[in-house]
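K.L.:
the sequence and its predicted three-dimensional model are supplied below.
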Amino acid sequence: MTSATEEALAGLFPPGTAVAALVIADNRAPPHPAEAAAVASAIPRRQAEFAAGRAAARAALSALGHAPAAIPAGPQRQPLWPPGISGSIAHGAGVAVAAVRRGSPLGIDIEPDAALEPDLWPLICSPAETAALPVAHRGAYVRQVFSAKEAVFKAQYPVTGAMLGFDAVTVRLTEAGFVARFARNTGSFAAGHEVLGRLLRRQGLILTGVAL
């Protein structure tokens, strides 16, 4: 499963990006001592997700030709990458994924390819966003919008330092992925600025990626 997931992930990003995927339950690598404090008081499931995410990140760094390194968490729980490295980590549906490169920021997300309940739709989508989605299987499309926004939020954070709500960008799904439009000025991103992202559905997963 992970090799197929990594192949799919690689297609989300430009050349020069290294990716890795790891089944969380299969991870045996503990966090680096510099990372462990971030989840010292977390429940075991969260500790396992964190450890697998860092293990996937180190695998991606290795694929990029970078030496293994600690990836501690910042004040907003964001990964703190080695100098010159941009990256993103996500976990969902029992899988941890990571993408890294030398260059501009990245955002990655993974979700189960399953519908979200209607009571969650207004938390994620504006009425206009919801109305633009197909009526049939709308909950599944809302999940895709959710994943797209998660990837965008991770990509923009190193640039703006802003923690965004779901109303900060609007997402329009396309055949190749999605277009995210900033709803208001956010750091160096002016209202109306558009970010293109990729989205794939594979093996019961939604995989999304953004490269700024």
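P.N.:
Perfect, thanks for sending it.
K.L.:
alpha carbons only for contacts and neighbour counts from here, please
P.N.:
Fine.
K.L.:
from the chain's centroid, how far away is the longest helix seen in the chain?
P.N.:
Assignment by DSSP state H gives helix 138-160 as the longest helix of the chain. Distance of helix 138-160 from its chain centroid, counting by CA atoms, centre = their mean, to the nearest Å, is 7 Å.
K.L.:
what residues sit buried inside it?
P.N.:
Within helix 138-160, the residues that count as buried by 16 or more other CA atoms under 10 Å are 138-158.
K.L.:
before we move on, what about stretch 116-135?
P.N.:
Across stretch 116-135, burial judged by 16+ other CA under 10 Å covers 116, 121, 124-126, 129-130, 133.
K.L.:
show me what counts as buried in the strand or helix carrying R58.
P.N.:
Counting by DSSP states H and E, the element that carries R58 is helix 44-64. By 16+ other CA under 10 Å, the buried positions in helix 44-64 come out as 47-62, 64.
K.L.:
let's bring in a second model and compare:
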Amino acid sequence: MTADCGTLHFEEAARVTVVPYADGLIALCTTAIAAPEGPEARARERRQAEHAAGQYALITSLAALGVHAGPPDRRPDGSPRPPPGTLVSISHRFPYAVAAAWKAHGRPPQHCRILGVGVDIEQEGTIPENAVHLVCSPVERPGLCATPGWADPTRVFSGKEAAYKADPQWRSQRFAPRRLRLRPLGPRLALAHSAAGPADATSVVASRQVGGYWISLCITLTAARPSRLYR
């Protein structure tokens, strides 16, 4: 099944995962972009196709949570403006687009308050091994290198990009990977260093490898007992 975006087409072979998280549900949608490849492909066509696929992935994520809405408006910083009661994020790296959406259950959150959601996708090898110093500070590098899986600089960059999108305080600043530190919790999860926001704010980053790409998802939240969320 394909969708028409003017003269452009992108594949709607979307894959959606919905899981409970932090007094709500989060949906992650991945879809493929079918835009022209090669030197003959115009950059404008590529950008239009990526934008259309990102919008479709976001609409699909929201629909999986029972929120049926059209393409979202944009904030001044260019990020999507979520429908009331939701938090959203989009990322694309040809030929894939991903989107995440979070919605509380039918009652106000009991254990925490969600501040933001961030998602990112990066192709393996985007950041070469000899450029790890560009994305990691000397303070965080030993912990990342000592944890299986987190020595990959592309994975680290993707996790930091997702954390940057999820934290409203970071989003108000220029993205500087070395300033936004990650502390691994294990092979699959990490905590992101919070910007100057609420004292109890926590950013949890999860990433996975899918078909030669790293997909990272981050939730920024405040919680009286945040350990409850990691069990």
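P.N.:
Received the coordinates, thanks. This structure is a prediction, so every number in the text was calculated from the model and none was measured.
K.L.:
just to revisit the earlier point, please flag which of the buried residues of stretch 116-135 of structure 1 sit within helices.
P.N.:
Checked against DSSP H, the buried residues of stretch 116-135 of structure 1 include these in helices: 121, 124, 129-130.
K.L.:
where do the strands sit along structure 2?
P.N.:
In structure 2, the strands defined using DSSP state E lie at 2-5, 8-11, 15-20, 24-32, 86-93, 96-104, 112-123, 182-184, 189-192, 201-210, 213-223.
K.L.:
can you put these in a markdown table and add mean neighbour count and distance to P72 of structure 2?
P.N.:
Compiled in a markdown table, the strands of structure 2 are given as follows (neighbours: other CA atoms under 10 Å; distance: least, CA to CA, whole Å):
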| stretch | mean neighbour count | distance to P72 of structure 2 |
| --- | --- | --- |
| strand 2-5 | 12 | 16 |
| strand 8-11 | 18 | 19 |
| strand 15-20 | 14 | 19 |
| strand 24-32 | 23 | 16 |
| strand 86-93 | 24 | 10 |
| strand 96-104 | 27 | 12 |
| strand 112-123 | 24 | 15 |
| strand 182-184 | 23 | 30 |
| strand 189-192 | 22 | 27 |
| strand 201-210 | 20 | 24 |
| strand 213-223 | 23 | 20 |
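K.L.:
nearest to D73 of structure 2 among these would be which one?
P.N.:
Taking CA to CA, strand 86-93 is the member of those nearest to D73 of structure 2, at 11.7 Å.
K.L.:
mind giving me the packing neighbours of the closest one?
P.N.:
Applying 3 or more CA pairs under 8 Å, 6 or more residues apart in numbering; DSSP states H and E, one finds that strand 86-93 of structure 2 contacts helix 43-64, strand 96-104, strand 112-123.
K.L.:
follow-up on the earlier one: packing partners for the longest helix of structure 1?
P.N.:
Secondary-structure packing of helix 138-160 of structure 1 (3+ CA pairs under 8 Å, 6+ apart): strand 106-112, helix 121-124, strand 169-173, strand 177-182, strand 194-202, strand 205-211.
K.L.:
output those as CSV; include the columns distance to A21 of structure 1.
P.N.:
Listed next are those as CSV, based on distance: least, CA to CA, whole Å:
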stretch, distance to A21 of structure 1
strand 106-112, 10
helix 121-124, 26
strand 169-173, 25
strand 177-182, 20
strand 194-202, 13
strand 205-211, 11
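K.L.:
hang on, the earlier thing: between the helix holding R58 of structure 1 and strand 95-101, how many degrees?
P.N.:
Taking axes from the mean of the first three to the mean of the last three CA atoms, to 10 degrees, one finds helix 44-64 of structure 1 and strand 95-101 inclined to each other by 40 degrees.
K.L.:
so for V210 of structure 2, which of the helices and strands packed on strand 86-93 of structure 2 sits nearest?
P.N.:
When those are compared by CA to CA, strand 112-123 sits nearest V210 of structure 2, at 9.5 Å.
K.L.:
relative orientation of that closest one and strand 24-32 in degrees?
P.N.:
Per the same axes, to 10 degrees, the angle that strand 112-123 of structure 2 makes with strand 24-32 is 10 degrees.
K.L.:
thinking again about what came up before, right, and the helices and strands packed on helix 138-160 of structure 1 - which one's nearest P14 of structure 1?
P.N.:
Nearest to P14 of structure 1 among those is strand 205-211; the distance by CA to CA comes to 7.5 Å.
K.L.:
can you check which part of structure 2 the closest one sits on?
P.N.:
Here strand 205-211 of structure 1 aligns to structure 2 at residues 213-219, judged by TM-score structural alignment.
K.L.:
now what about that stretch, what contacts it?
P.N.:
Contact partners of stretch 213-219 of structure 2, identified using CA atoms under 8 Å, 6 or more residues apart in numbering, comprise 100, 114-124, 154-155, 158-159, 162-163, 166, 203-209.
K.L.:
what do you get if the cut-off is 7 Å, keeping everything else the same?
P.N.:
116-124, 155, 158-159, 162-163, 166, 203-209 (CA atoms under 7 Å, 6 or more residues apart in numbering).
K.L.:
circling back to that earlier point, want to try JSON lines for the strands of structure 2, with distance to P71 of structure 2 as columns?
P.N.:
Below are the strands of structure 2 laid out as JSON lines (distance: least, CA to CA, whole Å):
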{"stretch": "strand 2-5", "distance to P71 of structure 2": "13"}
{"stretch": "strand 8-11", "distance to P71 of structure 2": "16"}
{"stretch": "strand 15-20", "distance to P71 of structure 2": "18"}
{"stretch": "strand 24-32", "distance to P71 of structure 2": "15"}
{"stretch": "strand 86-93", "distance to P71 of structure 2": "12"}
{"stretch": "strand 96-104", "distance to P71 of structure 2": "12"}
{"stretch": "strand 112-123", "distance to P71 of structure 2": "18"}
{"stretch": "strand 182-184", "distance to P71 of structure 2": "32"}
{"stretch": "strand 189-192", "distance to P71 of structure 2": "30"}
{"stretch": "strand 201-210", "distance to P71 of structure 2": "26"}
{"stretch": "strand 213-223", "distance to P71 of structure 2": "21"}
